[in-house]
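Q: When you get a sec, could you give me coordinates for this:
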Amino acid sequence: MIPVEQILHPDWVLPIEPAGEVLTGHSIAIDQGRIAAIEPRQALESRHQAAAVKELPGQVIMPGLINAHTHAAMTLLRGYADDLPLMTWLESHIWPAEQAHVGEAFVRDGSALAVLEMLRGGITCFNDMYFFPETTAAVAAEAGMRATVGMILIDFPTPYASGPEAYFEKGEALHAQWANDPLIDTTMAPHAPYTVSEPHLVRAAELAERHGRRLHMHIHETLGEIDASVEKTGSRPLMRLDALGLVGPQLLAVHMTHLDERERDRISATGAHVIHCPEANLKLASGICPIADLAARGVGLALGTDGAASNNNLDILGEMRTAAMLAKGASLDATALPAHQALEIATLGGARAIGRDQEIGSLVVGKAADLVSLDLNTPEADPLHDVASQVVYACGREAVRDVWIAGRHVLKAREPVTLDVPAIRARAAEWRDKLQR
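A: Next up is the predicted model:
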């Protein structure tokens, strides 16, 4: 018998790889933080023995969800300024609030609340862009959560840095601090083409290339952004970036709600990744990313929530359902983005985008045991004809029961193991009072 640390017995497994597969009556063995075996239950039990065995009747296990774009600490601004256009929201409300309140304590407490919410929603990894990324990384690591944190860059001073040189220095230090961590990774994260000058964008891309990291940026979020770029430079933002040599497999282009034919061709030809944030884009009336068309062109796609200040939640299961519905409605094609493809975008697509697909994103022997179980033994999931469709179209995040990251059981029966929930909620209430004053 082969000794392993854990054996899980769900009713179904959605491995994501191979594509479209649903395994019934299969079990999963976990050892040293990795998937040791996925086999029919009887075969697995005949060869493996574990100290911990967990029965999961009526449940499906799938890879942990990946939130490929968020601003974790902004969870403290959830509901702070709603029902406003993007630039009014930013310039008149969010940026002034950040200038007044953002610091290490704000980011620590906001990131802890975000990690709590994401774990309870089955998210095992998030890709963050915000100030004081060192603090967000520390919060995630302490909670046992996987994160990719951005070396943030913006041309103007903020409470985090006095200007571009300070951002670059802090980015280099952030990367060095977490370079060999098993859970925490980094990207270069210039905010947007309208807040970062072209010389600094080029320097950011060079830094990302030197460290073998991605370039994570808001691009084509609104028509106003595009019109302003055309008026100022004569070019649309994506084509300006392309002329600078920044559009390629390293680019994580967030939002992309307005794309002409030439831009869609370039995204497909260059291998850039598009991070779709459907619910934030809808709420801010920014536009709709043409995800069905991009998927048909073979573009690498992932899902993000954006920040809870503009969404107002960090729910990738919800984003997945909205993305699938939008793809169908916008393309007038009910076959666009079917359930299995939506699941892949929410898991393996995110892993590919952030460059961690050799480690996470699908249930393959040898990969990290980042798993989530969802309970389908509920009236809301009855009758169960198709497991994948039920997960995409019928399940909410309340169906999430258990979460494992690198084999560590971090959510048990919806209760976080590594977080002090009352303390996190109490600090969030304190920040609410400060912001309201």
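Q: okay, CA-based contacts and neighbour counts for the rest of this
A: Fine.
Q: What ranges does the stretch 301-437 of the chain have for its strands?
A: For the stretch 301-437 of the chain, strands defined by DSSP state E, counting those that start in this stretch occupy the ranges 371-375, 400-405, 408-412, 415-416.
Q: As TSV, the ones you listed with mean neighbour count would be great.
A: TSV is the format used below for the strands of the stretch 301-437 of the chain (neighbours: other CA atoms under 10 Å):
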stretch	mean neighbour count
strand 371-375	25
strand 400-405	25
strand 408-412	19
strand 415-416	18
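Q: Run the chain-centre distance for stretch 76-84.
A: Centroid separation for stretch 76-84 versus its chain: 20 Å, with CA atoms, centre = their mean, to the nearest Å.
Q: what's the span of it, first residue to last?
A: 18 Å (CA to CA, to the nearest Å).
Q: Can you point out the buried residues in it?
A: By neighbour count on 16 or more other CA atoms under 10 Å, the buried set for stretch 76-84 is 76-78, 80, 82.
Q: which parts of the longest strand seen in the chain are buried?
A: The residue-count maximum for a strand in the chain (DSSP state E) belongs to strand 48-63. Across strand 48-63, burial judged by 16+ other CA under 10 Å covers 48-50, 56, 59-63.
Q: Which strands or helices does the helix or strand harbouring Arg210 pack on?
A: Assessed by DSSP states H and E, Arg210 sits inside helix 198-211. Applying 3 or more CA pairs under 8 Å, 6 or more residues apart in numbering; DSSP states H and E, one finds that helix 198-211 contacts strand 184-190, strand 215-219.
Q: Serialize those strands to a markdown table and add fields for distance to Gln6 and mean neighbour count.
A: Output for the helices and strands packed on helix 198-211, formatted as a markdown table (distance: least, CA to CA, whole Å; neighbours: other CA atoms under 10 Å):
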| stretch | distance to Gln6 | mean neighbour count |
| --- | --- | --- |
| strand 184-190 | 24 | 26 |
| strand 215-219 | 36 | 25 |
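Q: To compare against the first, here's the next sequence to fold:
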Amino acid sequence: MMAPVEIVDLVIEARWLVPVDPPEAVLENYAVAIDHGRILDVLPQSEVAARFSPRQRKRLDQHVLIPGLINLHTHAAMTLLRGLADDRPLMEWLHHHVWPAEAQHVSAQFVHDGTRLACAEMLRGGITCFNDMYFFPGAAADAALASGIRAAIGLITVDFPSNYAADADDYLAKGLAVRDQRLDEPLLSFCLAPHAPYTVGERSFARVLTLAEQIDLPIHLHLHETAHEINDSMERFGMRPIERIRRLGLLSPALIAVHAVHVNAEEIELLAQHGCSVAHCPSSNLKLASGIAPITALSARGINIGLGTDGAASNNRLDLFQEMRLAALLAKEESGRADAINAHRVLHMATLGGARALGLEADIGSIAVGKYADLCAVSLNDIALAPCYDPVSHLTYAVGREHVSDVWVAGRIRVENGQLVENNAPGLIKLALLWQNKIRP
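A: The predicted structure follows:
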């Protein structure tokens, strides 16, 4: 007897499907069956009728279907500071422009509004999950939930007061309260987010490490972003930042080292030995003249790498297709090898690499049975993309975020035919202009 046809919520049929795992697989004329937000099956389109009766069917005849992109490092609310004080060195930009603006304007409402704007931009660009680090994480969490995007909310810690908290203990207490209040939200996860070795002291790091071990959270930390950071650490502590945090016990599989631009061979070995992940942010590093991360060497040692946009104030786009292209091209230049990091490897960084860093690889990052249906459809039906010999090469070197047609998060449509669903784009632009008038120097 034939098995009965199963009723499911949605079947998506695509010209190409790139699952990311197994590596370098490209499936032609395949379909994904989705029910209750998760992937029930991945199968040839010719077998769908005999297996499934979908309540809804989506045909993508000229598209490539990929896992939703994962932005492994950003400061989402800083969309409201996009373009503020551009073309300045990092420390001048921070000390004389960004931090003063934040001290004057950052509030729960600022974070909520800026994060809503960022979520809309990211969703339209195929990003279905972002790893955030900013003040007022509860406001960021609420904005992400309202937008229908998946988010890893950073519980920020620094050793100086802000509009959000008085000291490191206050940051951690407020952050943990945010986590406790939202533990049952399936679209949210959490990270401990000590800002950087130059803003967090030994006592605060010790508390972060204890909490990370007690409640099993990743640690999201800026590390070795600039030569200035390293020189400052040598003057203050007599050692480079990675050695300092190694002595404090923070090197572990829980660590997401953001930037890792200025790492030598011994430090790469340390990151590899301790199973750390790296969040590679090529656009931000170039814009702030921080340098080029040695991702070929990092990758060769088996270090897990994800891609991040950083904040819109230092990029100025929350665009992972741009980061994919830059990551691939810079790896070729930095290593002197055209085959250093190929297109499949970069797509892995933008998807499963980010998921692994966040401890979410069982649920997202690839198109696999049992995972959440966090998916991105990219239309290749464009004169600028013709002809197409290799869809994955196109994703890295030719596609722009404007080619994203449809986006699903946990099986729910969030972008349809290039337009946001359940998100008031004109209203968000108006909101951004209101903040611009308040912040304008």
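Q: Report the TM-score for the pair.
A: Here the TM-score for the pair of chains, by TM-score structural alignment, normalised by the length of structure 1, is 0.99; 437 aligned residues with a CA RMSD of 0.7 Å.
Q: hang on, the earlier thing: list the ones among the buried residues of stretch 76-84 of structure 1 that fall in strands.
A: Counting by DSSP E, the buried residues of stretch 76-84 of structure 1 place none of their members in strands.
Q: Considering these, which is situated nearest to Cys125 of structure 1?
A: Distance to Cys125 of structure 1 across the buried residues of stretch 76-84 of structure 1 (CA to CA) is lowest for Leu76, with 19.8 Å.
Q: Just give me the match in structure 2 for the closest one.
A: Structural alignment (TM-score structural alignment) places Leu76 of structure 1 against Leu80 in structure 2.
Q: Just give the nearest non-adjacent residue to that match, would you?
A: With sequence-adjacent residues excluded and distances taken as CA to CA, 6 or more residues apart in numbering, Leu80 of structure 2 is closest to Gly114, at 5.4 Å.
Q: That neighbour belongs to a helix?
A: Yes: judged by DSSP: H, G, I helix; E, B strand; the rest coil, Gly114 of structure 2 forms part of a helix.
Q: got the contact list for Ala33 of structure 2?
A: Shown in contact with Ala33 of structure 2 (CA atoms under 8 Å, 6 or more residues apart in numbering): 8-12, 39-42, 52.
Q: again, only using 7 Å
A: 10-12, 39-42 (CA atoms under 7 Å, 6 or more residues apart in numbering).
Q: List only those of these flagged as buried.
A: Neighbour counting by 16+ other CA under 10 Å classes 10-12, 39-42 among the contacts of Ala33 of structure 2 as buried.
Q: that older thread, and the helix holding Arg210 of structure 1, which stretch of structure 2?
A: Mapped onto structure 2 using TM-score structural alignment, helix 198-211 of structure 1 spans residues 202-215.
Q: Next, the mean deviation of the matching stretch compared to structure 1.
A: Superposed on structure 1, stretch 202-215 of structure 2 shows a mean distance to its aligned partners of 1.0 Å (mean CA distance after the TM-score superposition for structure 1).
Q: buried stuff in that stretch?
A: For stretch 202-215 of structure 2, the neighbour count (16+ other CA under 10 Å) marks 204-205, 208-209, 211-212 as buried.
Q: from the residues you listed, which is closest to Asn437 of structure 2?
A: Nearest to Asn437 of structure 2 out of the buried residues of stretch 202-215 of structure 2 is Ser204 (CA to CA; 36.6 Å).
Q: from memory the closest one sits against Tyr171, does it?
A: No: counting by CA atoms under 7 Å, Ser204 of structure 2 sits too far from Tyr171 to count as a contact (10.1 Å).
Q: one step back: structure 2: matching residues for the longest strand of structure 1?
A: Aligned using TM-score structural alignment, strand 48-63 of structure 1 spans residues 52-67 in structure 2.
Q: ok so, going back, do you know how far the match of Leu76 of structure 1 is from Glu225 of structure 2?
A: The spacing between Leu80 of structure 2 and Glu225 of structure 2, counted by CA to CA, is 23 Å.
Q: In the stretch 151-300 of structure 1, mark out all the strands, start to finish.
A: All strands of the stretch 151-300 of structure 1, identified by DSSP E, counting those that start in this stretch, fall at 184-190, 215-219, 251-255, 273-276, 300-303.
Q: The longest one vs helix 198-211, what angle?
A: It stands for strand 184-190 of structure 1. Computed by axes from the mean of the first three to the mean of the last three CA atoms, to 10 degrees, the angle separating strand 184-190 of structure 1 from helix 198-211 equals 160 degrees.
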